[in-house]
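Engineer: with the sequence up front, the predicted model follows.
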Amino acid sequence: MTFRRRLQRTIGATASAGFTRLLAFVAVVTAVALLAWWTGLTGVLGTPLYNGVAVVLLAIGLFASTSGINLDAARRDAPIVLLAVTVGVLLKTAIIAGVMYAVFRRPESVVLGVAVAQIDPLSVAALRREPRLSPRAQDILAAWSSFDDPITALMTVYLAAWLGTGPSVFGTGSALPQLALNLGLAGLAYGLWKLTGGRTQGKAPPWRIPAQRLLTIAVAVAAVSQFLMLALATAGLFLRPRIDWLLEKATAIAFWLAACAIGIGLGAGAHIVEGVVLGLAAYCSQILVSIVITRRLPRDDRVGLALGQQNGITAILLALLLEPQFPGTIAVVGPAVVVVNLLHVIANAVWNTVRRPGPGSPARLELAS
């Protein structure tokens, strides 16, 4: 089969799978944006209800991602994940900010860089059952997306505080107390989890699973109310009270609620050109940083992770925080989210067509399957 026919076949398959999903996402965002513009629904932006829903959606994505991580694989690749969520986040932010400043000469470019530097865990969790990557690479991407979210959220809080005071959905406070609260909640959750039996092998007392489910709910409520997302992401590594079916349904619902939240934000206006440049910069920054960080992985995994950038409710949530101080942030970040996700679908479809799986790599997947 010629390259042209293979490419056409894969693009056609994509239209029935990932591309169809993206079109549905864009359709929902557009419809809600028009409705918000027509009815004045954009007035809910920045309200406690809107911000609360956004934080809950972020919490679902974080917990769903970390609770699905293969712990043995994550331990093996801990250095890669640690580099990704520390050095990687900083490098991606710098690259995106540099591109935006070079093109538009706006000092708030660094803010936009932080807003889209993370890989959205809600999107990663929603696509978890579409294994275009090897199991190892999937675990790395899940861990990466789970922990770069709280890192970028914390960076945004302190960057906003450094640049000036303004309304924030994340609250206020210095870095050390916030880090201490996150570690404290995670430590308390771990201690209570051990008291309820932990992950005991063999026959367990009948009260263990219900007790751990109640503990999971309590930790989630505390994390959402105080925006302790790092604690919640950490708790997902050990709090796994057999609710995978519930998390799967909650993730699917949350993904489309996130699309509605994005649409409401865009109802107030959109800066298309800046959004396109921001989306391109975000996607390319993932490619550059990932290739460096994952240089010891097999080729297919390296490329798959390099093409793994996705944005969603996390970027919008950070844009909400920054909007009062930097008007127009939502109008730029919203289109960038669509651009990043479109690039994700197209780039992975093309790579799925041209790659030749090496030893130990999963067979090339047809996206229609």
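Structural biologist: Perfect, I can see it now. Residues are numbered from 1 along each chain as shown.

Engineer: CA only for contacts and neighbour counts going forward, please
Structural biologist: Fine.

Engineer: tell me where the stretch 251-369 of the chain has strands.
Structural biologist: Counting by DSSP state E, counting those that start in this stretch, the stretch 251-369 of the chain yields no residue ranges for strands.

Engineer: in contact with residue 233, which residues?
Structural biologist: Going by Cα atoms under 8 Å, 6 or more residues apart in numbering, residue 233 touches 62, 63, 66, 146, 147.

Engineer: how about these in JSON lines, adding secondary structure and distance to residue 222?
Structural biologist: Converted to JSON lines, these look like this (DSSP: H, G, I helix; E, B strand; the rest coil; distance: Cα to Cα, whole Å):
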{"residue": "62", "secondary structure": "helix", "distance to residue 222": "14"}
{"residue": "63", "secondary structure": "helix", "distance to residue 222": "13"}
{"residue": "66", "secondary structure": "helix", "distance to residue 222": "18"}
{"residue": "146", "secondary structure": "helix", "distance to residue 222": "18"}
{"residue": "147", "secondary structure": "helix", "distance to residue 222": "18"}
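
Engineer: please pick the buried ones from those.
Structural biologist: 62, 63, 66, 146, 147 (16 or more other Cα atoms under 10 Å).

Engineer: how much space between the residue positioned nearest the centre of the chain and residue 16?
Structural biologist: With distances taken as Cα atoms, centre = their mean, the residue of the chain nearest its centroid is residue 120 (1.0 Å). Taking Cα to Cα, to the nearest Å as the measure, residue 120 falls 23 Å from residue 16.

Engineer: over to residue 302?
Structural biologist: 26 Å.

Engineer: and what of residue 326?
Structural biologist: Relative to residue 16, and taking Cα to Cα, residue 326 is found at 39 Å.

Engineer: and the helices in the stretch 51-200 of the chain, which stretches?
Structural biologist: Taking DSSP state H, counting those that start in this stretch to define them, one finds helices in the stretch 51-200 of the chain at 71-76, 78-83, 89-104, 109-116, 121-126, 135-163, 175-195.

Engineer: counting contacts, what elements does the first one pack onto?
Structural biologist: Spelled out, that is helix 71-76. helix 135-163 (3 or more Cα pairs under 8 Å, 6 or more residues apart in numbering; DSSP states H and E).

Engineer: residue 70 reaches residue 139, doesn't it?
Structural biologist: Yes - using Cα atoms under 8 Å, residue 70 makes contact with residue 139 at a distance of 6.2 Å.

Engineer: which of these two has more neighbours?
Structural biologist: residue 139 (24 against 17; other Cα atoms under 10 Å).

Engineer: rewinding a little: farthest-apart pair in the contacts of residue 233, please.
Structural biologist: 63 and 147 (10.4 Å; Cα to Cα).

Engineer: how much space between the residue nearest to the centre of the chain and residue 364?
Structural biologist: According to Cα to Cα, residue 120 and residue 364 sit 25 Å apart.

Engineer: structure B:
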Amino acid sequence: MLPRWLPESVPGIVVGGAGALILGAVIGRAADLSALIGTGGYVFGAGLLLAIGLFGSTYAIDLRALREDLPGVVAAVTLGVVLKASLIAGVMVLAFGRSEYVVLGIAVAQIDPLSVAALGRDGRMSPRARSLLSAWASFDDPMTVLLTLYVAGYAYAAAGHEGAPAAAGGGAGGYASGLALNAALLAGVLLLWWAGRRAAPLLPSSPRARRTGVTLAGLLVVAMLVIAAANMLMLAVGVAGLFLRTKAFGKALDRAVGGAFLVAFLALGLFLARGVDVVPGFVLGLAAFGAQAVVALGVMPLFVRGLDRRDRIALGLGQQNGITAVLITLTLERDFPGTVAIVGPAVITVNLLHGTAQVLSAHPPRFGRGQSDKEERDPGSERPLPQEEPSGQGPLTLGSLARSRTAPGPLPDGRSPA
């Protein structure tokens, strides 16, 4: 149950995430966990959280809407990611004059799928817009990885280092082998899923047999998530969420996504306890949030037709960062010390901006005492200015409130006036 002073538009899981973040920071300050952060176990745990978020995000996508908006999804995860990373990096380099800060644009350019999956029941977005945002969040990660391979090399040289950075991994060859492994994992999982669906009608139709089938299907998904987390095969997980669907997964997946969201913010608190660089972090978070608005409002309408104004604004406010940014930052920290201290507060800045924007969009501020009870008038005329017709589901506005007060109501016997 939420405290009374919190707006109803604030989801309870956001309050839980804030508490987990504070708890993680307290634990990180009380105990030196610097040796744990960046180890294989920590990276695997973070990868598992990311895999759960990816699967939950794509599992919730409306496939019909995805087919209709496929050009928009492709544009978002290719052109959109590159443009966002370029805008963010440009702001950081111009603001601080350090060429190596170009890597920071990559770290926060993607939208965190775990946050989108956990907070994806925003009633102010249409199912079409939610599906578009979920697909955007789920499939922009591979593009971010590809950018990391190439941009890290440039930034490493710009910082005055010799040789190749560890973040580049195996270069283009490593990226190609990663795609092959993703394809192999996806093919194996889909084959087992198809075989199970074909065998299901041959089994007895007893409740016990159905429970056994659901258990086996769940174990297949869990095994896929573990393998993906151990080898960072996240593309396979994202695509699998479009096909591995059954009603029996609904409640369990909701709990898993919610739990992963809280654990991710606990880990983020440990991450922040290592120290923060507030000013660059704030500028980075502000640039990331603004870059999403630029791409969503300026570029996406060229590829996605028919979105109403409310959905366009919701996509423009859709930037969220979390465990994905943490994973990329841990990778970059080895070659670019101080990345953690900047990205940590940037993640908090982005999420605070996102939460504030959601609250304000649900409860638009009123300016002027008693103004909500008056019609806006032209200074030179006694007639009220024309107002847009309300959408029926939109937020309360001055014009709609005025019309509701002047519109004729029902007669005492319940009949509508002629």
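Structural biologist: Perfect, thanks for sending it. Only a predicted model underlies this, so the values are computations on that prediction, with no experimental measurement involved.

Engineer: more neighbours, residue 302 and residue 16 of structure 1?
Structural biologist: residue 302 (21 against 14).

Engineer: residue in structure 2 matching the more buried one?
Structural biologist: Mapped onto structure 2 by TM-score structural alignment, residue 302 of structure 1 lines up with residue 312.

Engineer: repeat that for residue 350 of structure 1.
Structural biologist: So residue 350 of structure 1 corresponds to residue 360, using TM-score structural alignment.

Engineer: please tell me how far the counterpart of residue 147 of structure 1 in structure 2 sits from residue 78 of structure 2.
Structural biologist: Counting by TM-score structural alignment, residue 147 of structure 1 corresponds to residue 139 in structure 2. According to Cα to Cα, residue 139 of structure 2 and residue 78 of structure 2 sit 9 Å apart.

Engineer: tell me how many other residues surround the nearest residue to residue 151 of structure 1 once chain neighbours are set aside.
Structural biologist: Setting aside the residues directly before and after it, residue 151 of structure 1 is nearest to residue 85 in space (Cα to Cα, 6 or more residues apart in numbering), at 7.0 Å. Using other Cα under 10 Å, the number of residues around residue 85 of structure 1 comes to 21.

Engineer: my read: residue 85 of structure 1 touches residue 146, true?
Structural biologist: No - checked against Cα under 8 Å, the pair residue 85 of structure 1 and residue 146 is beyond contact range at 9.2 Å.

Engineer: picking up where we left off before, residue contacts, the residue nearest to residue 151 of structure 1?
Structural biologist: Residues near residue 85 of structure 1 by Cα under 8 Å, 6+ apart: 144, 147, 148, 151.

Engineer: between the contacts of residue 233 of structure 1, which is nearest residue 320 of structure 1?
Structural biologist: Nearest to residue 320 of structure 1 out of these is residue 62 (Cα to Cα; 18.5 Å).

Engineer: that closest one corresponds to which position in structure 2?
Structural biologist: Taking TM-score structural alignment, the alignment pairs residue 62 of structure 1 with residue 54 from structure 2.

Engineer: with residue 293 of structure 1 instead?
Structural biologist: Aligned counterpart of residue 293 of structure 1 in structure 2: residue 299 (TM-score structural alignment).

Engineer: so what's its match closest to, chain neighbours aside?
Structural biologist: Using Cα to Cα, 6+ apart, the closest residue to residue 299 of structure 2 is residue 80 (7.7 Å).

Engineer: how far away is the equivalent of that neighbour over in structure 1 from residue 109 of structure 1?
Structural biologist: Using TM-score structural alignment, the partner of residue 80 of structure 2 in structure 1 is residue 88. Going from residue 88 of structure 1 to residue 109 of structure 1 by Cα to Cα gives 18 Å.

Engineer: again with residue 41 of structure 1
Structural biologist: 28 Å.

Engineer: likewise for residue 10 of structure 1?
Structural biologist: 36 Å.

Engineer: repeat that for residue 74 of structure 1.
Structural biologist: Counting by Cα to Cα - residue 74 of structure 1 and residue 109 of structure 1 are separated by 33 Å.

Engineer: do the same with residue 294 of structure 1
Structural biologist: 27 Å.

Engineer: same thing with residue 97 of structure 1?
Structural biologist: From residue 97 of structure 1 to residue 109 of structure 1 the distance is 5 Å (Cα to Cα).

Engineer: can you check which of the helices of the stretch 51-200 of structure 1 gets nearest to residue 266 of structure 1?
Structural biologist: From these, taking Cα to Cα, the stretch that ends up closest is helix 109-116, at 15.7 Å.

Engineer: so can I have TSV of the helices of the stretch 51-200 of structure 1 showing distance to residue 169 of structure 1?
Structural biologist: Output for these, formatted as TSV (distance: least, Cα to Cα, whole Å):
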stretch	distance to residue 169 of structure 1
helix 71-76	31
helix 78-83	27
helix 89-104	21
helix 109-116	14
helix 121-126	19
helix 135-163	9
helix 175-195	14
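
Engineer: picking that back up, can I assume the residue nearest to the centre of structure 1 is in contact with residue 149?
Structural biologist: Yes - between residue 120 of structure 1 and residue 149 there is a contact under Cα under 8 Å: 7.1 Å.

Engineer: shared neighbours of those two, anything?
Structural biologist: Joint contacts of residue 120 of structure 1 and residue 149 (Cα under 8 Å, 6+ apart) are residue 314.

Engineer: element containing the residue nearest to residue 142 of structure 2 when sequence neighbours are not counted?
Structural biologist: Ranked by Cα to Cα, 6+ apart and with sequence neighbours excluded, the top spatial neighbour of residue 142 of structure 2 is residue 235, at 6.8 Å. Applying DSSP states H and E as the criterion places residue 235 of structure 2 in helix 234-240.

Engineer: so that helix matches what in structure 1?
Structural biologist: Under TM-score structural alignment, the match for helix 234-240 of structure 2 is residues 229-235.

Engineer: so how far is the matching stretch off the chain centroid?
Structural biologist: Chain-centre distance of stretch 229-235 of structure 1: 14 Å, with Cα atoms, centre = their mean, to the nearest Å.
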